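Enquirer: Pasting the sequence and the predicted coordinates here, then a few questions.
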Amino acid sequence: MRRSLPPITCRVSDTLIARGHHGLIVTVPDSAADPAETAHAMEVAPGALVQAHVFLLGDDPILLLVSAAHRVDAASTGARLDGELVAAPPHLAVKYTGQLPGSIAPLGHPANLPTWVDSALSRFGELVAAGGYPGAVFRTTYSELLRITAGLSLDVE
């Protein structure tokens, strides 16, 4: 059965296309409820899943695109960014991205957020990122992710 994608996912797809990506977003089975199951469904290593997290660097929102294989060390990552880094509360993540935490896409937000991309993602030939809605994902590469987000590479471990 074919499911239509919600408007937020269409906006992500349109943004992908505008930035030179093919824009194909797919849905994972409902049974893929956690990162390991999503990675299995998409036939990639769990570390190749891109998780988008909104943080506050001082008072300014930023986006960190991080490998699902590890967590952000806010103290050391904040030091690399020359500021105090704090995870944004869920209501601010929704405000800045228009998307729910856990399904935030790397792009397609109301305004572009300064973006840093976990250098650990460079170890994988293919990445899978959220498409802005639960269960929606798209494939990309590390270099393409840097390009389409205007992101900068950063060690977040």
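Expert: Nice, I can see it.
Enquirer: C-alpha only now, for contacts and for neighbours.
Expert: Will do.
Enquirer: what sits against residue 140?
Expert: Residue 140 makes contact with 126-129, according to CA atoms under 8 Å, 6 or more residues apart in numbering.
Enquirer: For the residue positioned nearest the centre of the chain, which three-state class applies?
Expert: Geometric centre of the chain, nearest residue: residue 52, 3.2 Å, by CA atoms, centre = their mean. Secondary structure, DSSP: H, G, I helix; E, B strand; the rest coil: residue 52 is strand.
Enquirer: Wait, it touches residue 66, no?
Expert: Yes. Counting by CA atoms under 8 Å, residue 66 is a contact partner of residue 52 at 6.3 Å.
Enquirer: got a list of what the nearest residue to residue 57 once chain neighbours are set aside touches?
Expert: Of all residues not flanking residue 57 in the chain, residue 85 sits nearest, at 4.7 Å (CA to CA, 6 or more residues apart in numbering). Counting by CA under 8 Å, 6+ apart, residue 85 makes contact with 55-58, 74-75, 77-78.
Enquirer: Presented hereafter is structure B, for comparison with structure A:
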Amino acid sequence: MSDAAAERTHPAVERVEAALLAAGVEPRVRWFASATPTAASAAAELGVEVGAIANSLVFTIDGEPLLVMTSGAHRVDTAFLGERLGGRIRRADAETVKAATGQTIGGVAPVGHPQPLRTVVDVALADYPEVWAAAGHAHTVFPTTFDELIRLTGGEPTPVEPPLL
């Protein structure tokens, strides 16, 4: 295997690709030369609006893992979202993220986890015909849609921050 090919494989990415295939989605993972661990860096690399980046953020709700797929243009208001979901939300630490997803912060995908995770999907992502999510590694993303993201994750569409008045 060449060095270039070696850079294009990773166990977490392979699990994401397998999960997409199992769901009937052709995996179109895009690899970047540099890590794109933030919505802004991924958007710049792709040439898209930051809002079209589907950030995968792991929290806990009453001690259980919660995956929040949020638009890169938003910050999750944990008090607001916790009230909507009926629990107390806290940011998960790196160990919790890895245990829940099998992936590390900066590359967490919406799929390919050891077990299904309770997931919410920011309704703001519906504003974009195509959204991009991490594919299990900080150097990877894949294109999807809001509706497909809901289907793939079994996620609840919900706002993640209060509306502006």
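Expert: Perfect, I can see it now. As the structure is a prediction and not an experimental result, all values here were calculated from the model.
Enquirer: re earlier: and the residue nearest to residue 57 of structure 1, what's its match in structure 2?
Expert: Alignment note: residue 85 of structure 1 maps to residue 89 in structure 2; criterion TM-score structural alignment.
Enquirer: Could you check how far that match is from residue 61 of structure 2?
Expert: 4 Å (CA to CA, to the nearest Å).
Enquirer: Next, show the common contact partners of these two.
Expert: With CA under 8 Å, 6+ apart as the test, residue 89 of structure 2 and residue 61 both reach residue 82.
Enquirer: which residue ranges form the helices in structure 1?
Expert: 7-18, 35-42, 74-80, 90-97, 142-149 (DSSP state H).
Enquirer: Output those as JSON lines; include the columns mean neighbour count.
Expert: Converted to JSON lines, these look like this (neighbours: other CA atoms under 10 Å):
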{"stretch": "helix 7-18", "mean neighbour count": "18"}
{"stretch": "helix 35-42", "mean neighbour count": "18"}
{"stretch": "helix 74-80", "mean neighbour count": "16"}
{"stretch": "helix 90-97", "mean neighbour count": "17"}
{"stretch": "helix 142-149", "mean neighbour count": "18"}
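Enquirer: which position in structure 2 aligns with residue 54 of structure 1?
Expert: In structure 2, residue 54 of structure 1 lands on residue 58 (TM-score structural alignment).
Enquirer: any idea how far residue 110 of structure 2 is from that match?
Expert: 10 Å.
Enquirer: and the two? which has more neighbours close in?
Expert: The neighbour count for residue 58 of structure 2 versus residue 110, taken as other CA atoms under 10 Å, is higher for residue 110 (29 against 25).
Enquirer: How much space separates whichever residue in structure 1 pairs up with the more buried one from residue 150 of structure 1?
Expert: In structure 1, the residue paired with residue 110 of structure 2 according to TM-score structural alignment is residue 106. From residue 106 of structure 1 over to residue 150 of structure 1 the distance is 10 Å, taken as CA to CA.
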